[in-house]
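Enquirer: sequence unknown, structure follows:
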């Protein structure tokens, strides 16, 4: 959460619902169908959809789409299971598409 120092937050681009903190970014080098995406260690105020297997650029994963808990906008996906050992670090983490989130130091 933000404090007097004004931590940078990310919010849903539609309704400005707070979803993640900048300090929780694990990687900025992820790719979604629509462009760049960020891997976060966790996110808040999201709803997780049903699990499904998807062949992504890095192989087969079990993922679940994630949606804003306020407006229902699709924001990205959560890695549930990675089948290749080199990809296990993604399990439990959330990818948010860059164009679906806005950055603000005052919780949007």
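Expert: Here it is on my side, so go on. What you see is a predicted model, and the numbers here were worked out from it, not measured in a lab.

Enquirer: only C-alpha atoms for contact and neighbour calcs from this point on.
Expert: OK.

Enquirer: is the nearest residue to residue 71 once chain neighbours are set aside within a helix or a strand, and which one?
Expert: For residue 71, ignoring the flanking residues on the chain, the nearest one in space by CA to CA, 6 or more residues apart in numbering is residue 15 at 6.5 Å. Residue 15 is located outside every helix and strand, with elements delineated by DSSP states H and E.

Enquirer: another structure for you, compare them:
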């Protein structure tokens, strides 16, 4: 038993519904929505450039700057693919989700890091160390040697 809409009862229905719903308002479209030439694209990542007068490390794959030599803490780390360096800070690096991993020095919460420019996985960031002797690593970055090159000012 539903009623079929006719021009007569649709006027009645609009009158009843008008008490509860306001009539549709025509909203002007923004200019960009009207133009067929506008395309939505992924925003460009802006690279950080480290000071030219310092020795630095860059991504071996795309040459994006990664770290200053002054931020190097240790060269005596082991990555999944060989030797790795521990840095205090890095640039042009994105961070994945943190996960718990058992590394050579015990259980840590780490997040993979990748080059923001070419998306290559470079190493990891220490988010949390569970053993007190390893706490100094928290907030620091491991970059594997096979993913970086020495740039600028190395003699």
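Expert: Cool, the structure landed. Just so it is clear, the structure is predicted and the values come from calculations on it, not from any experiment.

Enquirer: burial count for the aligned residue in structure 2 for the residue nearest to residue 71 of structure 1?
Expert: Structural alignment (TM-score structural alignment) places residue 15 of structure 1 against residue 62 in structure 2. Using other CA atoms under 10 Å, residue 62 of structure 2 is surrounded by 14 other residues.

Enquirer: ranges for the strands of structure 1?
Expert: 9-12, 18-21, 25-32, 35-40, 46-56, 59-68, 74-82, 94-97, 101-104 (DSSP state E).

Enquirer: so which of those is the most surrounded?
Expert: Here the criterion is mean neighbour count by mean count of other CA atoms under 10 Å, and of those the winner is strand 94-97, at a mean of 26.

Enquirer: that strand vs structure 2, average offset?
Expert: If you overlay the two and look at strand 94-97 of structure 1, the average distance to its match in structure 2 is 0.2 Å (mean CA distance after the TM-score superposition for structure 1).

Enquirer: in structure 2, what residues pair with that strand?
Expert: Strand 94-97 of structure 1 falls opposite residues 141-144 of structure 2 when the two are matched by TM-score structural alignment.

Enquirer: do stretch 51-60 of structure 1 as well
Expert: When stretch 51-60 of structure 1 is compared against structure 2 (TM-score structural alignment), it corresponds to residues 98-107.

Enquirer: and for that stretch, what are the contacting residues?
Expert: Stretch 98-107 of structure 2 is contacted by residues 108-112, 127, 129-131, 134 when judged by CA atoms under 8 Å, 6 or more residues apart in numbering.

Enquirer: need the max-distance pair from the residues you listed.
Expert: Comparing all pairs in the contacts of stretch 98-107 of structure 2 by CA to CA, the longest separation belongs to 112 and 131, at 20.2 Å.

Enquirer: so what's the most centrally placed residue in structure 2 up against?
Expert: Residue closest to the mean C-alpha point of structure 2, counted by CA atoms, centre = their mean, is residue 94 at 4.5 Å. Contacts were defined as CA under 8 Å, 6+ apart; by that measure residue 94 of structure 2 touches 113-116.
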